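Chemist: Mind looking at a prediction? Sequence and model below.
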Amino acid sequence: MRRPTALSRLVLTVLALALPFTAPFEAAAADRITGEPFATRSEVYAPHAMAATSHPLATQIALDVMKDGGSAVDAAIAANAALGLMEPTGNGIGGDLFAIVWDPKTGKLHGYNGSGRSPKSLTLDEFRRRGLAAVPPHGPLPVSVPGTVDGWFALHGRFGRRPMAENLAPAIRYAREGHPVHQTIAYYWDRSVPVLSKWPGFAEQFTVDDGRGGRRAPRTGEMWRNPNLADTLQQIADGGRDAFYKGGIARTIDAYFKASDGFLSYEDLASHEGEWVEPVSTNYRGYDVWELPPNGQGIAALQILNILEGYDLKGYGFGSPEHVHLFTEAKKLAFADRAASYADPDHYRTPVERLVSKAYAAERRRLISMDRAMKAAEPGVIPQLNEGDTIYLTVADPDGMMVSLIQSNYRGMGSGMAPPGLGFILQDRGEQFVLKEGHPNSYAPGKRPFHTIIPAFVTKDGKPWLSFGVMGGAMQPQGHAQILINMIDFGMNLQEAGDAPRIQHDGSTEPAGQNIAMADGGELDLETGFPYATVRELMRRGHSVRFAHGPYGGYQAIMVNPEGGYVGASESRKDGQAAGY
């Protein structure tokens, strides 16, 4: 992320204070005949099924699977497998997976936590011996067990209709025959190569010959093939989940880490199990918003919404100083609890019921001043210890099943650790641990780290209304809340709600690293499109406003059309597509 210089900050501040106040977005809708000022395109409507992913080819794969009789879960697995090939900058079978599934037969939501645990042989003392104050972002130390493949088979075992070999076949074919790399993916791939090429197996498997004796990332439109990944996926198609966790793939990973000063072992892989979990909800102005409980950060979105429900956001208007200020302050309060209390439930019992209650939101709301930005935010619940980059996709099938699925290697392309001949990179999710004792998210062997990736779902009067997600680290709960505020408070349609300029607050105390507390109010990133008068007023209230390129997330969504079928929307900031039939 490129930060502004001290001079550019001074110029920005002077200009902001000098400009007169004007009504936000006075003529924003003039260029669009339908009247939605922010929508980059129309919503997608389809009578039978819908898929929205961050890559058009993956979207088409999902639709093909459903046309052939597959369920939404079959389609989501097929699309996810393809995205691991086509968008390795955000996901792959070396990462973790979370999902929420609406089952029309039972009229219930089902949650799945497919996060892996830290190596059993790696201890907190080992980090100390190496003189580390935080888990490094790359290399062998941040690698935890990848939970994606297990997640696929768990979801398929309950909701799949087609053989898994058929679900994986499109990704295998594209891996062997090749596909053209899309623009945004090529951009992030190029940024990752200089950082990750030092780790064994990465350059050999994720770069191409530059013609001058060096290696580079594939470019936009260039055909990319990954025969190693094709072979790995074929092994999984033939041998099931155990081919990954207990077969030759696991043994290759084990040998690779032993040779690379690492700790992930065959035993770690063989003992892995994900788990079905109950989604957690709050009601926001008549809509039940569902997230998964920790070790993920989903309930932060619920906390933000609960706090904001006490304000007349509709009356203030989108892009007003009050809208942005209140959202930012609510985020700070929710993230203070996130840093203090979100952790592996096997090691720490997060007080979820209290954190998402309306009474607790009322307590926290009293800490917000309309006139001044808070510089520090303390958690409202003090932990009592006891003996704990990304892709998002959503699919809906003709029978009414809907899947909200998110999957990630964490930091872009992950740790850089790419075992020979396997065609994928292991995640660096372990970077999210805290290397000090006494914290709920403190590192321990065999423990799940705090997780950023979160799927979301909304029901209305007990029926499915919206399956959606916004990928992007700490942006995710902020993005979830903003999408719903845009739709429910500001009356935007599904596409416009995602395309409207976004708010991102950065600098809150994190549940990871050295866990340094926010003391300066953090930084407020405003995407292009907010009125300058709003920027000026936010500065007067004490916010530190900056410009940032790219940290605003990636949105996909499917909504139930009350007239029949589905409505789809896809992120304008990514390479994706919403489509149906």
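Modeler: Received the coordinates, thanks.
Chemist: Going by C-alpha atoms from here, please, whenever you check contacts or count neighbours.
Modeler: Fine.
Chemist: Ends of stretch 107-122, what's the gap?
Modeler: Chord length of stretch 107-122, first to last residue, is 43 Å (C-alpha to C-alpha, to the nearest Å).
Chemist: Next up, a structure to set beside the first:
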Amino acid sequence: MGQVSYFSPSFSQLFPNAAISSIDPLASQAAVDLLRRGGSAIDAAIAANAVLAVTAPDQCGLGGDLVALVYSPPSSRGSAEVQSLQAIGSSGTGASAESLRADGHSSIPRSSLHALTVPGAVDGWLALHHKFGKLRLDQVLEAAIGYASNGFPASNRLRRNFEQIRNLASGVELANFLNPTSSSFPMVRRPGIARTLLAISKLGREGFYAGEFGAELMKLSEGVFRPDDLAEPIARFTTPLKATIFGHILATNPAPSAGFLTLGALAALDGVPTEVGDVHWYADLINAFRTTGWMRGYHHDKVELSTVLANTISPATPLTRTVATGPDTTAITAVDANGLGIVLVQSNGHAFGSRLATPDTNIFIHDRGAVGFNLIAGDANELKPRSRPRHTLAPVVAQTPDGHLALLAGTMGADRQPSILAQVITAALRDGADPNDALVQPRFAFSSPTTSELSGFDTYDSDQLPILTCEGHLPKPVIDALEKRFGPVQSTPAFAPDAGVAHLTLRRFNNWMIASDPRSEAAGTAGF
């Protein structure tokens, strides 16, 4: 069966100097403005993320976590380098699995106070800016403060997702502006976010964790958080995990991030040539994830994953069931004229996170505690005080053998992130697809056979095998062939956001080549 064909609703773009990709044109434009003013790729990524914290509270925000990979090009000071930044907050001192079990819970409720972990995103911004920023922090946050103060047009996505919190106290502020039945695009103002961003721009960490937001979070948590929990620095620069795959050096964040699952599956595909889109292409990828399923047992904080990746991955390795953890996350890729590059992934966990928000600053707090911890006594991911939850965020950077930047990739998608990125990276690096072709390629994913309020993060909770799903624009003959090999396959709508909104930047023809994922309603790719 040869390569399949299907309609491509988008195209790749080439930029000679700098490029940015995000889910929102407002965020990408703010980033490009900074790049033109001499800002670094890191300034641009932070600016884009800050705008998204205002305009896309369902996707990300100041109340979530952040991970990033930064590529520094060769210079007189040394060779090229990839650095990992993890801004993953810990559970509070008052977090208690015992109290939840005593109340009859078998999992951590999404809106439980014990689902909250200290938000790490702002600490991550500050650490990245301190090390790689070229413009002042107030310049970097200027656009976001402007949109929060003066208003921004609400997207259709935000109006639809608002239905999830319409009747909750946390939806009061947005309820003043959003009307999903209206054909107009209401202007939304978020004065609490504006005050918070302004405080960060002036006071840095103190303006957030020890400021108005910090005081509100302490009160909201009802003792789960103590002052020391918020005072402890969160962001950590760490050595990334690396593996040589497809003739490139691939890097990702170490534990508790999930990038090692991506590298493990890609390693199983190295040296297995198939034509992109062919049924064997999908079968090999699906099999790679099934035969590396044992790696999920190592997905927790403080585990040494380099030894896991170094193990020989045998196609005969059986898939084992290990207890694992409408998700929403956003990824941003940026490169500047000096060759500095970043892929930043920032998340609330689920849409609007825990659905709990600080009352005056109106910042939604993520639910990483609910989806990253469990209540199984003695388990490596059991909820404990001052512990970091396992994370689904899994960006990847690829270098050529001589160290030059070849690829930046990140996505949303909860448990699906490793499989989404493996498909995109395989198409781009192994099979030579341009960003658009790699992104529009029909995707498969694994879904939970059961339903719960932790949907998207519960794929591997059940004793049953996950359900294999494929996008609707995958031709039926390919789906039929996959069903003969793997059993029933569920079909999902073509180009639906549930298949993941990925961001991909490649170095091609001595230019930066990027494309928008058609699964995003209002993607923003820009550059010059």
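Modeler: All right, it came through fine. In this text, all values refer to a predicted model and were calculated from it rather than measured experimentally.
Chemist: Can you give me the TM-score here?
Modeler: The TM-score (TM-score structural alignment, normalised by the length of structure 2) is 0.91; 512 aligned residues with a C-alpha RMSD of 2.6 Å.
Chemist: May I see the buried residues of the helix or strand L10 of structure 1 falls within?
Modeler: For L10 of structure 1, the element it lies in under DSSP states H and E is helix 6-18. For helix 6-18 of structure 1, the neighbour count (16 or more other C-alpha atoms under 10 Å) marks R9, L12, T13, A16, L17 as buried.
Chemist: For the very next helix or strand once past it, list every residue counted as buried.
Modeler: The helix or strand immediately downstream of helix 6-18 of structure 1 is strand 44-46, counting by DSSP H and E. Of the residues in strand 44-46 of structure 1, V44, Y45 count as buried by neighbour count, 16+ other C-alpha under 10 Å.
Chemist: what's the answer for stretch 408-419 of structure 1, then?
Modeler: Buried-residue list, stretch 408-419 of structure 1, by 16+ other C-alpha under 10 Å: S408, N409, Y410, R411, G412, M413, G414, S415, G416, M417, A418, P419.
Chemist: is it true that L524 of structure 1 touches G542?
Modeler: No: the pair L524 of structure 1 and G542 does not pass the contact test of C-alpha atoms under 8 Å, sitting 10.6 Å apart.
Chemist: okay, those two: which has more neighbours?
Modeler: L524 (23 against 16; other C-alpha atoms under 10 Å).
Chemist: What lines up with the more buried one in structure 2?
Modeler: In structure 2, L524 of structure 1 lines up with L468, judged by TM-score structural alignment.
Chemist: my read is its match is in a strand, agree?
Modeler: Yes: according to DSSP: H, G, I helix; E, B strand; the rest coil, L468 of structure 2 belongs to a strand.
Chemist: and it, what is it in contact with?
Modeler: F444, A445, F446, S447, P488, V489, Q490 (C-alpha atoms under 8 Å, 6 or more residues apart in numbering).
Chemist: Tell me which of those residues you also see in structure 1.
Modeler: Cross-checking these against structure 1 gives F444, A445, F446, S447, P488, V489, Q490 as conserved contacts, using both residues aligned by TM-score structural alignment, their matches' C-alpha atoms under 8 Å.
Chemist: Does anything pack onto the longest helix belonging to structure 1? Which helices or strands?
Modeler: Counting residues, the longest helix found in structure 1 (DSSP state H) is helix 321-341. Applying 3 or more C-alpha pairs under 8 Å, 6 or more residues apart in numbering; DSSP states H and E, we find helix 321-341 of structure 1 packed against helix 298-308, helix 313-316, strand 503-506, helix 532-540.
Chemist: what do you get if the cut-off is 7 Å, keeping everything else the same?
Modeler: For helix 321-341 of structure 1, the elements it packs on are helix 298-308, helix 313-316, helix 532-540, judged by 3 or more C-alpha pairs under 7 Å, 6 or more residues apart in numbering; DSSP states H and E.
Chemist: so can I have CSV of the buried residues of stretch 408-419 of structure 1 showing distance to D103 of structure 1 and secondary structure?
Modeler: Output for these, formatted as CSV (distance: C-alpha to C-alpha, whole Å; DSSP: H, G, I helix; E, B strand; the rest coil):
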residue, distance to D103 of structure 1, secondary structure
S408, 24, strand
N409, 28, coil
Y410, 29, coil
R411, 32, coil
G412, 32, coil
M413, 33, coil
G414, 32, coil
S415, 35, coil
G416, 37, coil
M417, 37, coil
A418, 36, coil
P419, 37, coil
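Chemist: Walking through the stretch 51-200 of structure 1, point out its strands one by one.
Modeler: For the stretch 51-200 of structure 1, the strands defined by DSSP state E, counting those that start in this stretch occupy 96-103, 108-114, 179-180.
Chemist: now, of those, which is deepest in the fold?
Modeler: Mean neighbours per residue, mean count of other C-alpha atoms under 10 Å, is largest over the strands of the stretch 51-200 of structure 1 for strand 96-103, with a mean of 27.
Chemist: and it, which stretch of structure 2?
Modeler: With TM-score structural alignment applied, strand 96-103 of structure 1 matches the range 65-72 in structure 2.
Chemist: Same check on stretch 405-425 of structure 1?
Modeler: Against structure 2, stretch 405-425 of structure 1 falls on residues 344-364 (TM-score structural alignment).
Chemist: Return the distance of that stretch from the chain's centre.
Modeler: Computed by C-alpha atoms, centre = their mean, to the nearest Å, the chain-centroid distance of stretch 344-364 of structure 2 equals 14 Å.
Chemist: Show me what that stretch is in contact with.
Modeler: 57-69, 110-111, 165, 170, 192-193, 196, 213, 216-217, 220, 326-333, 365-368, 393, 395, 410 (C-alpha atoms under 7 Å, 6 or more residues apart in numbering).
Chemist: same thing with stretch 175-193 of structure 1?
Modeler: With C-alpha under 7 Å, 6+ apart, stretch 175-193 of structure 1 has contacts from 85, 87, 89, 216-227, 229-230, 413, 574-575.
Chemist: what do you get if the cut-off is 8 Å, keeping everything else the same?
Modeler: 85-89, 203, 207, 216-227, 229-230, 412-413, 574-575.
Chemist: Quick one: buried ones out of these?
Modeler: Here, 16+ other C-alpha under 10 Å leaves 85-89, 203, 207, 216-219, 224-227, 229-230, 412-413, 574-575 buried among the contacts of stretch 175-193 of structure 1.
Chemist: for structure 2, longest helix please?
Modeler: Max-length helix for structure 2 by DSSP H is helix 41-55.
Chemist: which residue numbers in structure 1 go with that helix?
Modeler: Counting by TM-score structural alignment, helix 41-55 of structure 2 corresponds to 72-86 in structure 1.
Chemist: average gap between that stretch and structure 2?
Modeler: In the superposition with structure 2, the average deviation recorded for stretch 72-86 of structure 1 is 0.7 Å (mean C-alpha distance after the TM-score superposition for structure 1).
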